[in-house]
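> please work out how this folds:
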Amino acid sequence: MGQVETFVERIAAVKLENCFNPYADTCEIFDRRSAPLIRRQNLLRILCALGAAGEIDVWVGRDLGYRGGRRTGLALTDEHSLELYAFHLKVFSLERSTHGPPVKERTAASVYRVLTAVNIPILTWNVFPLHPHESGKPMSNRQHTRSEAELGFSFLEELCTSFPVRNLIAIGNDAAVWTQRLAPRNLCVRHPSYGGQTIFLKQMNEIYGQRIESYGQGGAI
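A predicted model of the protein is given here:
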């Protein structure tokens, strides 16, 4: 088993209370039977594609949410963004692991408005790579704990030392607290949620020199 495969399997082996691990756990409501395998395979395709790149940028969020990463297994990525990510990285396909209509997430919509306009390969990741939820409420979001973040940071650190990272960009202050450990001069932008879309797009425009216009505040959170 290669380094990337081992990395994915180690994340899949993490089991924590009140956390959904999309690479090992199955949602009884929305997931297909093979959902964890599909999400592992998608992540493996992404990491292998990025490993072949000359340099990459890493965009770091906080943790997986129940509308996005819980379903896709990918940070800052909802089901409407899977094929956009596949096209961006020039991988054959990224498969959905759920049944029913695809679910939108507002943060992912903002992120992919930028990601599809930049040329350098992007790895979307989180400080904590699982979906933390409130006790007894699997379809809720909570912020990771300190110990969860410490565990998650070890995976982020490994990625940033294994890949040719050009820019490390924290999306939101919660992520910036941890990315500063890796690169004190790393970049930080406003998180697009809770009315931050316009500032987020403006800051990403400044970083990448793209003309990415702001848009309405409607849509799913």
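
> please count neighbours and contacts with C-alpha atoms only from this point.
Noted.

> neighbours of Ser147, how many?
9 (other Cα atoms under 10 Å).

> measure it to Arg62 for me?
Distance of Ser147 to Arg62, given as Cα to Cα, to the nearest Å: 14 Å.

> and for Gly68?
From Gly68 across to Arg62, the span is 13 Å (Cα to Cα).

> what do you get for Tyr208?
For Tyr208, the distance to Arg62 equals 22 Å [Cα to Cα].

> which one of these two is surrounded by more residues?
Arg62 (27 against 14).

> what residues does Pro192 make contact with?
107, 110, 198-200 (Cα atoms under 8 Å, 6 or more residues apart in numbering).

> alongside the first, I'd like the structure of this one:
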Amino acid sequence: MSANDLDNFVTAVVAGALIPDPGTMFNPWGDHDPTHDLSPEAPQIRADHLHRYLAARLGRARVLLIAEAPSYSGAKFSGMAMTSERDVLARGAAGHGDDCFDDYFDGGFRRTSRELPQLKNREGMLERTASIVWGAMRDQNWPARDFVLWNAVAYHPHLPGQPLTNRAPSMTERRALRPLLEQFLALFPGVPRMAIGRICQASLADMGIEALPARHPSYGGAPEFRAAVSALRDQLTDGQV
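Next up is the predicted model:
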């Protein structure tokens, strides 16, 4: 796919036109959270992160890892699926200059969460699922730009009036946002897919899209998820997928 296709995809994500109810679904790349965002520029920063993250993987990715939906501590602030600010900033602190963010994209990274005592986010927001996913891929020696992380439902579902909550996306939301998932998949034609969690597995099956299943790493599922990643590595090496 071309850079123009990527531009069109990110533009569609930013617009958020397919969100059924903006009161219960946050668009990290188009919405500003005045309480928890560091500045009004936060959505633009996150959109830039997303664009550079995907651009670094176009024409290179060997596998897509697709989960259910963003959480309030992951893409809501980092702009990248299953990626948390704290992990990215920690990589930056351990490196030198902008090159330290090479696992994610070219150039620098900017946090978008406001430091608040109740969030315990002095070093950035932390999503444990994100840490498990990235850790599992690194343990299997995956080059970071050889895999792409995304969600079947692009935006963060939350309870009404409670932006820092997570909930399962409804069937209405899953179907309304299906065109964005199709547009994402079209960026990486022919690339094998892993579906993380039952909601993602059901969404892809409903679309007639084949994907290797993996248990979601939350709620005690980390060992099974790591085993699925190991099996995926073996299958790709053997040419089975």
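
> TM value for the aligned chains?
Put the two chains on top of each other and the TM-score (TM-score structural alignment, normalised by the length of structure 1) is 0.85; 209 aligned residues with a Cα RMSD of 2.3 Å.

> grab the nearest non-local neighbour of the residue nearest the centre of structure 1.
The structure's structure 1 has its C-alpha centroid closest to Ala75; by Cα atoms, centre = their mean the separation is 1.2 Å. Nearest residue to Ala75 of structure 1, sequence neighbours excluded (Cα to Cα, 6 or more residues apart in numbering): Trp125, at 4.9 Å.

> got it, and Phe105 of structure 2?
Tyr53 (5.1 Å).

> the one you found maps to what in structure 1?
If you follow Tyr53 of structure 2 across to structure 1 using TM-score structural alignment, you land on Ile46.

> just the element for its match, please.
In this structure, Ile46 of structure 1 sits in helix 35-51 according to DSSP states H and E.

> likewise for Leu89 of structure 2?
Assigned by DSSP H and E, Leu89 of structure 2 falls in helix 85-94.

> next helix or strand past that helix?
Using DSSP H and E, the helix or strand that follows helix 85-94 of structure 2 towards the C-terminus is helix 128-139.

> packing partners of that following helix?
Applying 3 or more Cα pairs under 8 Å, 6 or more residues apart in numbering; DSSP states H and E, one finds that helix 128-139 of structure 2 contacts helix 222-237.

> give the buried residues for the helix it packs on.
Of the residues in helix 222-237 of structure 2, 222, 225-226, 228-229, 232-233 count as buried by neighbour count, 16 or more other Cα atoms under 10 Å.

> closest one to Asp146 of structure 2 out of those, please.
Arg233 (11.8 Å; Cα to Cα).

> how close does Pro179 of structure 2 get to Ile19 of structure 2?
11 Å.

> higher neighbour count, those two?
Remark: of Pro179 of structure 2 and Ile19, Ile19 carries more neighbours, 21 against 13, as counted by other Cα under 10 Å.

> what separation do you get for that one and Thr172 of structure 2?
Counting by Cα to Cα, the gap from Ile19 of structure 2 to Thr172 of structure 2 is 10 Å.

> with Arg91 of structure 2 instead?
Arg91 of structure 2 is 38 Å from Thr172 of structure 2, by Cα to Cα.

> follow-up on the earlier one: doesn't the residue nearest to Ala75 of structure 1 belong to a helix?
No - per DSSP: H, G, I helix; E, B strand; the rest coil, Trp125 of structure 1 lies outside any helix segment and is strand.

> for the aligned partner of it in structure 2, give me its contacts.
Trp125 of structure 1 maps onto Trp150 of structure 2 when the alignment is built from TM-score structural alignment. Neighbour list for Trp150 of structure 2: 64-67, 80-82 [criterion: Cα under 8 Å, 6+ apart].

> closest to Pro34 of structure 2 out of the residues you listed?
For these, the minimum distance to Pro34 of structure 2 (Cα to Cα) is 19.9 Å, reached by Met80.

> what about that closest one, neighbour count?
29.

> quick one: what's aligned to it in structure 1?
Aligning on TM-score structural alignment places Met80 of structure 2 opposite Leu74 in structure 1.

> surely that match and Thr124 touch.
Yes - counting by Cα atoms under 8 Å, Leu74 of structure 1 does reach Thr124; the two are 7.2 Å apart.

> on that earlier part again, and the gap between the match of Met80 of structure 2 and Leu43 of structure 1?
Leu74 of structure 1 sits at a distance of 7 Å from Leu43 of structure 1 (criterion: Cα to Cα).

> what do we get in structure 1 for His36 of structure 2?
Using TM-score structural alignment, His36 of structure 2 pairs with Phe30 in structure 1.

> mind listing what that match touches?
98-100.

> ok, now Tyr219 of structure 2?
Here Tyr219 of structure 2 is in contact with no residue (Cα under 8 Å, 6+ apart).

> look up how far Ser73 of structure 2 lies from it.
16 Å.

> likewise Leu236 of structure 2?
31 Å.

> Ala130 of structure 2 now?
9 Å.

> residues shared between the contacts of these two?
Ser84.

> what about the equivalent of Gly152 of structure 1 over in structure 2, how many residues close to it?
For Gly152 of structure 1, the aligned position in structure 2 is Leu177, judged by TM-score structural alignment. By other Cα under 10 Å, 21 other residues sit near Leu177 of structure 2.

> so Leu177 of structure 2 is in contact with Val13, correct?
No - with contacts counted by Cα under 8 Å, Leu177 of structure 2 stays clear of Val13, the gap being 10.0 Å.
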